[in-house]
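Colleague: fold the following, please.
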Amino acid sequence: MTSILDSVDSRTKLVGENRLELLIFQLGTRQLFAINVFKVREVLKVPHLNQMPGSHPKICGVATIRGQSIPVIDMRQSVGMRPLEKDQDTNLIVTEYNRTVQAFLVGKVVYIKNMGWDEIMEPPSTGRGNYLTAITKLEHDNENKLVEIIDVEKVLAEIVSYDIGISEEVLDEDLSHHLMNTRVLVVDDSSTARKQVTETLGQLGIECIEKKNGAHALQLLKSWCDEGKNVTDEILLMITDAEMPEMDGYKLTSEVRADSRMSHLYIALNTSLSGSFNEAMVEKVGCNRFVSKFQPDLLVDVVQTRMREKLEEEMGKK
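Modeller: Next up, the predicted model:
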């Protein structure tokens, strides 16, 4: 089963081309689901699972994989369906999100599909749509099938609460009045991730403008430029996810840098992807900072760093 991931090494070539690779799987029905291959470490048949008394009901056990104990989450149950029954088509998808490793119990793993982000659409806002970041359509078994792309960050947030507390030692009191009522553009397709950023920065008195994907964010930025506004007067910085429908964060950054009217905008890439990979991509596409998701102190550090730079820029003009 691991061979299904043989093409993963080519994923770095997709960066800046507004493309992604989806790992397509089922959850005991004919319906197709997906997650981005970027997050996947490996796929394997279900090993023996050790039970964890008192654990969250969506955790169906712990697997020992390559000497590491990894919690196993029932993906079917996590998106509002009945628990998945284990059979010969049951598999584990081992992933890394936000610096943690976990496995998801799924049904049959179908294949990997290379697609453009412009082929990915926003999900419905009702029913299981609450657990999706996007949907798309694929030809499968001679049918045009809907594929539901799961919001794994929401799934994980319902199992492990994310802290938005800010450490006192991180806060710079000299900047507090400068940050009050400042605006930041937050771009992310996950409502859970947007909420974490807005609630964290809200403690500093910062107003967050939220957009669900790069295309919507770029449209807003260009509208300000068309009106003769300076984007750095409108917002302190933009915090963007990497993976989003229509236009990903890498492409968004490239588009901003290519437009002389806003090329100087400070951009932080805020993502749950692995740090080493993204640090290289930050340099490639021209972001100013890379921040792993769900780290409030790092978010505050990015905002305060940018404010210091802005104040220095303003002093230099006097």
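Colleague: only C-alpha atoms for contact and neighbour calcs from this point on.
Modeller: Noted.
Colleague: do a quick rundown of the helices in the stretch 101-250 of the chain.
Modeller: 152-157, 176-179, 191-202, 214-226, 231-234, 249-258 (DSSP state H, counting those that start in this stretch).
Colleague: list of residues touching the fourth one?
Modeller: Surrounding helix 214-226, the residues in contact under the criterion C-alpha atoms under 8 Å, 6 or more residues apart in numbering are 185, 187, 211, 230-231, 240, 244-249, 251-252, 255-256, 261-262.
Colleague: ditto for the third one
Modeller: Outside helix 191-202, the residues within contact range by C-alpha under 8 Å, 6+ apart are 153-154, 157, 162, 164-166, 186-188, 207-208, 210, 293-294, 296, 299-300.
Colleague: please give the structure of this sequence too, so both can be compared:
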Amino acid sequence: MSNENATLLDNVDARTKLAGSNKMEILLFSLGTRETFGINVFKVREVSQTPKITKTPNMPVGVEGVISLRGNIIPVMSLAKFVCPNEEKGSTEATMIVTEFSKHTQGFLVDSVDRIIRVDWNKVRAPETMLAGNQALITAITELEDGKLVSILDVESILSSVLGETFVPEIPAVAMEQDRFMFFCDDSIVARKEIISVLDKVSVKYQQANNGAEAWEKLQNIANRYQHEKEPLRSFLKLILVDAEMPEMDGYVLTKHIKSDSRFQGIPVVMHSSLSSNANRAMGSSVGVDAYVAKFDPLVLAETISPYLQA
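Modeller: The predicted model follows:
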């Protein structure tokens, strides 16, 4: 990996300017196969040669052990064992990508890191059903200038397969009138399942979408259906919950669309993202989100959205 790309990883200010531009930066890497994989740069803390890993007993499949990183003990996982377990081992796993999301830090072993590219979210699409295997670990596909496809990993699903599904405790139900509902969008299968678990616990009706472009289309259709009601849309649609990273249109651009459309006036937008740093919160604020909640703590999510739903 070049010094230029290493510098980009540390350049938070430059990356923050991407908010609302519908662009993302992807770190490209190989797992020793012919495929090219990618991960959002916002999730990457650093890239280094693989350090000495301490083996520990009773670790889940795919977890190679732990390392000490600046005084913190973090797990190190073999991405190849998750993404292409049936492939003949070709990865040297000589490189480690340290990622941080959903308040977890972990190292992922890869064969090699290539470079960082910047792409438009509208050129990032959800994978076709036939490509969405590997336990749905591929959340999106984009294409390089030479026509080569890049598979963008759903890191949330990988972490869920290691840690197990998040336990959703009993949460007090929200008092809402029968015809009131909320809307949420998220491209991760794991995240959608966990959000629905919380909403079912609090007895909230909802509609959903799998990416920003689909969400915006559905929200406009909702606004059109309710435009002849005597009450404004905000009396029925109480809250919109958006993910930050989504194919075709990210949550920042989606929020800008919502906030600039007078039909959605008074409807709060909460950003629910695995990108939990202060910089990402600032990016959310810059496009007008009313609250920002990090994935995934079901109690915190419920406590964040409940006041809006009962307003």
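Colleague: ok, the counterpart of K113 of the first structure in the second structure to N5 of the second structure distance?
Modeller: Matched to the second structure by TM-score structural alignment, K113 of the first structure sits across from I117. Using C-alpha to C-alpha, to the nearest Å, I117 of the second structure is found at 9 Å from N5 of the second structure.
Colleague: OK, contacts around the alignment partner in the second structure of L14 of the first structure?
Modeller: By TM-score structural alignment, L14 of the first structure lines up with L18 in the second structure. Under the criterion of C-alpha under 8 Å, 6+ apart, the neighbours of L18 of the second structure are M24.
Colleague: tell me the secondary structure at L18 of the second structure.
Modeller: coil (DSSP: H, G, I helix; E, B strand; the rest coil).
Colleague: neighbouring contacts of the helix or strand containing E279 of the first structure?
Modeller: Assigned by DSSP states H and E, E279 of the first structure belongs to helix 275-285. Under the contact criterion C-alpha under 8 Å, 6+ apart, helix 275-285 of the first structure has outside partners 15-16, 250-251, 253-254, 269, 288-290, 292.
Colleague: select only the buried ones of these in ChimeraX?
Modeller: To isolate the buried ones among those in ChimeraX, judged by 16 or more other C-alpha atoms under 10 Å, type:
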select :15,16,250,251,253,254,269,289,290,292
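Colleague: closest one of the contacts of helix 275-285 of the first structure to D87 of the first structure?
Modeller: Set against D87 of the first structure, the nearest of the contacts of helix 275-285 of the first structure by C-alpha to C-alpha is S292 (35.9 Å).
Colleague: which residue lines up with the closest one in the second structure?
Modeller: That one, S292 of the first structure, aligns with A294 by TM-score structural alignment.
Colleague: sorry, back to before: which of the helices of the stretch 101-250 of the first structure sits closest to T126 of the first structure?
Modeller: helix 191-202 (13.6 Å).
Colleague: stretch 145-157 of the second structure: how far from the chain's middle?
Modeller: Centroid separation for stretch 145-157 of the second structure versus its chain: 14 Å, with C-alpha atoms, centre = their mean, to the nearest Å.
Colleague: longest helix anywhere in the first structure?
Modeller: The single longest helix within the first structure, with elements called by DSSP state H, is helix 296-317.
Colleague: residues contacting the match of S292 of the first structure?
Modeller: Applying C-alpha under 8 Å, 6+ apart, the residues near A294 of the second structure are 102-103, 272-276.
Colleague: hmm, back to that, now, among the contacts of helix 275-285 of the first structure, which is nearest to G54 of the first structure?
Modeller: For those, the nearest to G54 of the first structure is S292 (29.4 Å; C-alpha to C-alpha).
Colleague: for I267 of the second structure, which non-adjacent residue is closest in space?
Modeller: Distances taken as C-alpha to C-alpha, 6 or more residues apart in numbering place R234 nearest to I267 of the second structure, at 5.3 Å, with adjacent residues excluded.
Colleague: isn't the one you found up against V269?
Modeller: No: in this structure, R234 of the second structure is not within contact of V269 by C-alpha atoms under 8 Å, at 11.6 Å.
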